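*Asks:* Below are the sequence and a predicted model; questions follow.
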Amino acid sequence: MTADLSRAMWFKSSHSGTQADCVEVAFLDGGQVGVRDSKNPAGPALVFQPRAWDVFTANFLAGETDRQ
């Protein structure tokens, strides 16, 4: 399944300031969430289904993505 990203409205966290090396997120049709590298906006993007995005962000906020 391929998501249409042509009209996506990408944004960065307000915590990223003016730094160029950030991820950008876009909320897409059907509840999907796109994620891309701000340094390469024409490059590939990950697209999460709604439930997968919820699990990813919950794990991230809980610190479960920290490397050991």
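*Replies:* Good, I have the coordinates.

*Asks:* rest of the way, CA atoms for contacts and neighbours
*Replies:* OK.

*Asks:* so where do the strands sit in the protein?
*Replies:* Assigned by DSSP state E, the strands in the chain fall at 23-27, 33-37, 45-48.

*Asks:* next, the one to line up against it:
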Amino acid sequence: MEDGTTRVWRKSSASNPQGNCVELAMLEHGRVGMRNSRDPHGAVLDYPAVALDAFLGMVRDGALDER
């Protein structure tokens, strides 16, 4: 999904038609934008790509699971 700039917003192919999803886009300077697919004109959270990659790795590894 384009937002009128060169950004291409992506969401999971498993997302539901109601759009209750998080969308991600590559931004400038090695950063990633994150937004709510139900509010595409709303706020965009801006993270360093390396920080988001580390967070997703922790999720995959179960490091954030309750013990």
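*Replies:* In hand now; what should we look at? In this text the structure is predicted, and so the values were computed from the model without any measurement.

*Asks:* TM-score for the pair, please.
*Replies:* The TM-score (TM-score structural alignment, normalised by the length of the second structure) is 0.75; 64 aligned residues with a C-alpha RMSD of 2.2 Å.

*Asks:* Could you dump the strands of the first structure into TSV and include distance to Phe60 of the first structure and mean neighbour count?
*Replies:* Below are the strands of the first structure laid out as TSV (distance: least, C-alpha to C-alpha, whole Å; neighbours: other C-alpha atoms under 10 Å):
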stretch	distance to Phe60 of the first structure	mean neighbour count
strand 23-27	14	18
strand 33-37	15	20
strand 45-48	14	17
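
*Asks:* would you turn these into TSV with distance to Val55 of the first structure?
*Replies:* Listed next are the strands of the first structure as TSV, based on distance: least, C-alpha to C-alpha, whole Å:
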stretch	distance to Val55 of the first structure
strand 23-27	16
strand 33-37	12
strand 45-48	10
